[in-house]
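[1] quick one: sequence and predicted model below, then my questions.
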Amino acid sequence: MILPIYTYGQPVLRKEAQDITPEYPELSALVDNMFETLTASDGIGLAAPQIGLDIRLVVIDLDV
């Protein structure tokens, strides 16, 4: 699922992100959705706050 990307000015982008554990609910689905969103936006990296979540999670695709 392609997720909405938050842009400059959104409050979540200014929040301090929280640590998560491997037991975070639906983590694998979230990572899959973030990679799908990243691919659709032609980016190389996407952080969770950019999709509205105040957690410490980032996906990077260096296969360009």
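    Yep, that arrived. Computed from a prediction, not measured in an experiment: that's the story for all the values here.
[2] only C-alpha atoms from now on, for both contacts and neighbour counts.
    OK.
[3] name the element Leu38 belongs to?
    Assessed by DSSP states H and E, Leu38 sits inside helix 27-40.
[4] packing partners for the next helix or strand after that helix?
    Going down the chain from helix 27-40, the next helix or strand is strand 45-47, by DSSP H and E. In this structure, strand 45-47 packs against helix 27-40, strand 58-60, with contacts taken as 3 or more C-alpha pairs under 8 Å, 6 or more residues apart in numbering; DSSP states H and E.
[5] comparison target, given below:
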Amino acid sequence: MARQLEHVKGFEWQGWFPHLICEAAILLPARRYLQKERGLGKKDMHMHAYWAQGKCMGKNRDA
């Protein structure tokens, strides 16, 4: 997880529209960094967590 966050922090985001599509544990600190340290707002990026440990994401096909 730390390696992915290092990539987010090491990239120059000026002029980019980030698409954050990753595990929730990585998404939250990356989003906080981009919003607080880089000044990006919610409208300046797309965020989607595809998985969170211990939580059901989406719909159950068996139901």
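    Yep, it's here. As the structure is a computational prediction, the values presented were derived from the model and not from experiment.
[6] TM-score of the superposition?
    In this superposition the chains share a TM-score of 0.30, using TM-score structural alignment, normalised by the length of structure 2; 31 aligned residues with a C-alpha RMSD of 3.2 Å.
[7] list the buried ones in the helix holding Leu38 of structure 1?
    Neighbour-count burial for helix 27-40 of structure 1, with 16 or more other C-alpha atoms under 10 Å as criterion, is recorded at 30, 34-35, 37-38.
[8] what is the nearest of the residues you listed to Ala47 of structure 1?
    Nearest to Ala47 of structure 1, judged by C-alpha to C-alpha, of the buried residues of helix 27-40 of structure 1 is Met34 at 8.4 Å.
[9] surely that closest one touches Val59?
    Yes: with contact defined as C-alpha atoms under 8 Å, Met34 of structure 1 reaches Val59; the gap is 7.0 Å.
[10] for Leu46 of structure 1, find the nearest of the helices and strands packed on strand 45-47 of structure 1.
    Among those, the nearest to Leu46 of structure 1 by C-alpha to C-alpha is strand 58-60 (5.4 Å).
[11] which helix is the longest one in structure 2?
    The longest helix of structure 2 (DSSP state H) is helix 24-36.
[12] elements contacting it?
    Counting contacts by 3+ C-alpha pairs under 8 Å, 6+ apart, helix 24-36 of structure 2 packs against helix 2-10, strand 19-23, strand 46-51.
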